[in-house]
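Student: sharing a model that was predicted from the sequence below.
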Amino acid sequence: MSTEDFRTLYERLRRAARSGPDGGRRGALRHLTPARVAAAAAEVRLGRTVSLAAPIETRPGPDNPEPAKHRMTGPAPGEAGADGLHFALDRFAMNVHGDADSHLDALNHVLYDGELHDGVPAGDATAPEVRSLSVDLVREGIVGRGVLLDVPRVRGVPWLEPGDHVTVEDLTAAEAAEGVRVGPGDLLLVRVGHRRRRGELGAWEAARARAGLHPRAMAFLAEREVSVLGGDGNNDTAPSAVADVAFPVHVLAVHAMGVHLMDYLQFEEVAGACARAGRWSFLCVVAPLRLPGATGSPVNPIAVL
């Protein structure tokens, strides 16, 4: 995709997002109305819950050079077998925006041309306007209809190879095969098979090579008024389809459209459950940590089938 074509697409999607009734500050969450949240509850048929997150990893690997750090800080020596009350304790730290752990990107995560989403200047991270776009924007959680589009299943392969792109045609073909249609306010989940490939072949340097969405596929999300995009990879393909923009899907989704992204989720279990049930939509509950000012959060989305 040429730089000129990317810029044209960026400006078109940005204008559409800023034409919302709230000026665009809540981004695509404006499509997730209380009525749509209530309607999503009707998606529950089996009463089964499925995690969409991968276990947090604490060992370094090719795609995780800065793994999360978790250590037990209690009980103190001698307390484990002692009489009376004592506590087991933990300490945890992580690089939220890595290439292995499941996480949510807030609207203050992507800087482009000196701005954040909705034209907010990116200079001062503590400024009220910047903090208004942080993960605290979704402190009440994100609850709505989740729709899983399993692209490898439709193509008849276990996964997409690194560097491959999900196109608009892939998304519409998955809709047709699954008998579902993505609509306003939906949490769109696109499986590329990243987690399955990693599990079967081992980790690789995903920063250099991974499957993801083609930038033009973001027009599909804008047309359908999707509120959230989640993937089992980074959502962006590597190498990038745009020579001078390393993460074009992040720029278009987060920066231009105000779509919260969830990266490196785990779809293998829910894909199997959906295939067995013959239904590819469900209630989806996302509860990020309350971290005012933060650019993202580790996340464990739950599908309720």
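Tutor: Okay, I see it.
Student: C-alpha from now on. contacts and neighbour counts both.
Tutor: Will do.
Student: helices of this protein, start to end?
Tutor: With DSSP state H as the criterion, the chain has helices at 3-18, 34-40, 128-131, 151-155, 168-178, 194-201, 218-224, 248-250, 268-277.
Student: list the buried residues in the first one.
Tutor: By that I understand helix 3-18. Neighbour counts over helix 3-18 (16 or more other CA atoms under 10 Å) mark 6, 9-10, 12-14, 17-18 as buried.
Student: and what of the last one?
Tutor: Taking 16+ other CA under 10 Å as the basis for neighbour counts, the residues of helix 268-277 that come out buried are 268, 270-271, 273-274.
Student: my guess is Thr126 contacts Thr295, does it?
Tutor: No. Thr126 lies out of contact with Thr295 (CA atoms under 8 Å); the separation is 11.7 Å.
Student: so which of these two has more stuff around it?
Tutor: Thr295 (22 against 10; other CA atoms under 10 Å).
Student: for the more buried one, give me its contacts.
Tutor: Taking CA atoms under 8 Å, 6 or more residues apart in numbering, we find Thr295 in contact with 105-109, 134-135.
Student: 10 Å instead?
Tutor: If you count contacts by CA atoms under 10 Å, 6 or more residues apart in numbering, Thr295 has them with 96-97, 104-110, 125, 130-131, 133-136.
Student: put this next to the previous one:
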Amino acid sequence: MLLRSWIKNVTRLAVVPMLGALCSAGALAKPEVGISPWGEKDEIGRLNLMTPQSQAAIMARVNGAPAYDLAVEYFVGMPSWQAAGDPPYQMWMTHTPHGNVIADPMKVGEPMNQHVSYSGSAVSMYAHMGTHIDALNHFGLDGKIWNGFRADQHLGDRGWNVTGAEKLPPIIARGVMIDVAAAKGLEQLADNYRVTRSDLQQALAKQRVALEKGDVVLIRTGRMRDYDNAQAYMTNPPGLSLDAAKFLVEDSGAMVVGADNLSFETFPSEVEGNYLPVHTYLLAMQGAPIIELVNLEGLARDRVYQFAFVGASLKLRGADAAPMRPMALPVH
């Protein structure tokens, strides 16, 4: 296809726009990880675009309308990525009121267990399940991740000692939803549909919204309508094209990108020699975190396209992703 041909002939896939190193015209260059303009110790990439001033500016616009919960529920049988052998979500009871009467694990006696009911539970899950954010160590190129950190120097048995999910700060920023499905007059995009730069531009024009540097940009494909049916949700999902990702980050200045699908891009890959080109481009080359499985149905129903995005992820030390529960606060 045209995009594949373009990639084969481009001199270099741009990293952070301000870096802009160019090779000789027409030369074939291998994509490389981005080196941070925020310094050799930078571990959060484009999240550096967030400042106290930018946070205060968007929070000053909050209009007091009810918040939108952008997170999904976790449940046994929920959609999850298992193609590579990762475990599904599991939840089990470790204590039940009736079981405590019989087992008496606290050694308090039957009368006490009959009187004081005790329930306890445990969960087991892959880090990339439910509404979650990908840390910058999730994907790399040639043994290196964002900012040139090397796996052979920074990855141990207990996770990465750089760019782990615990390094991701709470995110308070202007949020923009781009409802691509609605802009096309659809409830949801077709299986395997690859969202283009033009799709995003046309949807933004219909919504009368312009992107700004430092935005959290969330793409609605409509796939969330199938969330309660894991097979339907996970089968051939639509996703973002590489050119569309470049439009969001390089041309529009997005800080974080996300969508209502899993796993953000679609398959098969549009780039020869890279089975997840959008992930490697965003995370490894641009330092842009990705949020997946974002529930945008409420925003779409009410046609809320701009909002204050507020979200924080679990501080899982050394992890490549973490669950989060973001909110959208409508603004003036």
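Tutor: Yep, it's here. Keep in mind that what you see is a predicted model, and the values were worked out from it rather than measured.
Student: how close are the two chains, by TM-score?
Tutor: In this superposition the chains share a TM-score of 0.86, using TM-score structural alignment, normalised by the length of the first structure; 296 aligned residues with a CA RMSD of 2.9 Å.
Student: for the buried residues of helix 268-277 of the first structure, give me a markdown table that also has distance to Arg48 of the first structure.
Tutor: Converted to a markdown table, these look like this (distance: CA to CA, whole Å):
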| residue | distance to Arg48 of the first structure |
| --- | --- |
| Glu268 | 15 |
| Val270 | 10 |
| Ala271 | 13 |
| Ala273 | 9 |
| Cys274 | 11 |
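Student: circling back: which of the contacts of Thr295 of the first structure are conserved in the second structure?
Tutor: Retained in the second structure: 96-97, 104-110, 130, 133-136, out of those (criterion both residues aligned by TM-score structural alignment, their matches' CA atoms under 10 Å).
Student: most neighbours, which of the residues you listed?
Tutor: That'd be Leu107 among these, by other CA under 10 Å, with 32 neighbours.
Student: residue in the second structure matching that residue?
Tutor: Aligned counterpart of Leu107 of the first structure in the second structure: Leu136 (TM-score structural alignment).
Student: quick check: chain neighbours aside, which residue is closest to that match?
Tutor: If the residues on either side of it in the chain are set aside, Leu136 of the second structure comes closest to Leu283, at 5.1 Å by CA to CA, 6 or more residues apart in numbering.
Student: could you do Cys284 of the first structure as well?
Tutor: Cys284 of the first structure sits nearest to Ala303 (CA to CA, 6+ apart), 4.6 Å away.
Student: now do Gly287 of the second structure
Tutor: The nearest residue in space to Gly287 of the second structure (CA to CA, 6+ apart) is Gly45, at 4.3 Å.
Student: repeat for Pro162 of the first structure
Tutor: Closest residue to Pro162 of the first structure in three dimensions, ignoring its sequence neighbours and counting by CA to CA, 6+ apart: Arg210, at 3.8 Å.
Student: I'd say that neighbour and Gly233 touch.
Tutor: Yes. Arg210 of the first structure is within contact range of Gly233, at 7.3 Å (criterion: CA atoms under 10 Å).
Student: name the residues contacting each of the two.
Tutor: Common neighbours of Arg210 of the first structure and Gly233, using CA under 10 Å, 6+ apart, are 192, 194.
Student: Leu107 of the first structure versus the residue most central in space within the first structure, what's the distance?
Tutor: Within the first structure, one residue has its C-alpha closest to the average C-alpha position: by CA atoms, centre = their mean, that is Met262, at 1.1 Å. According to CA to CA, to the nearest Å, Met262 of the first structure stands 12 Å off from Leu107 of the first structure.
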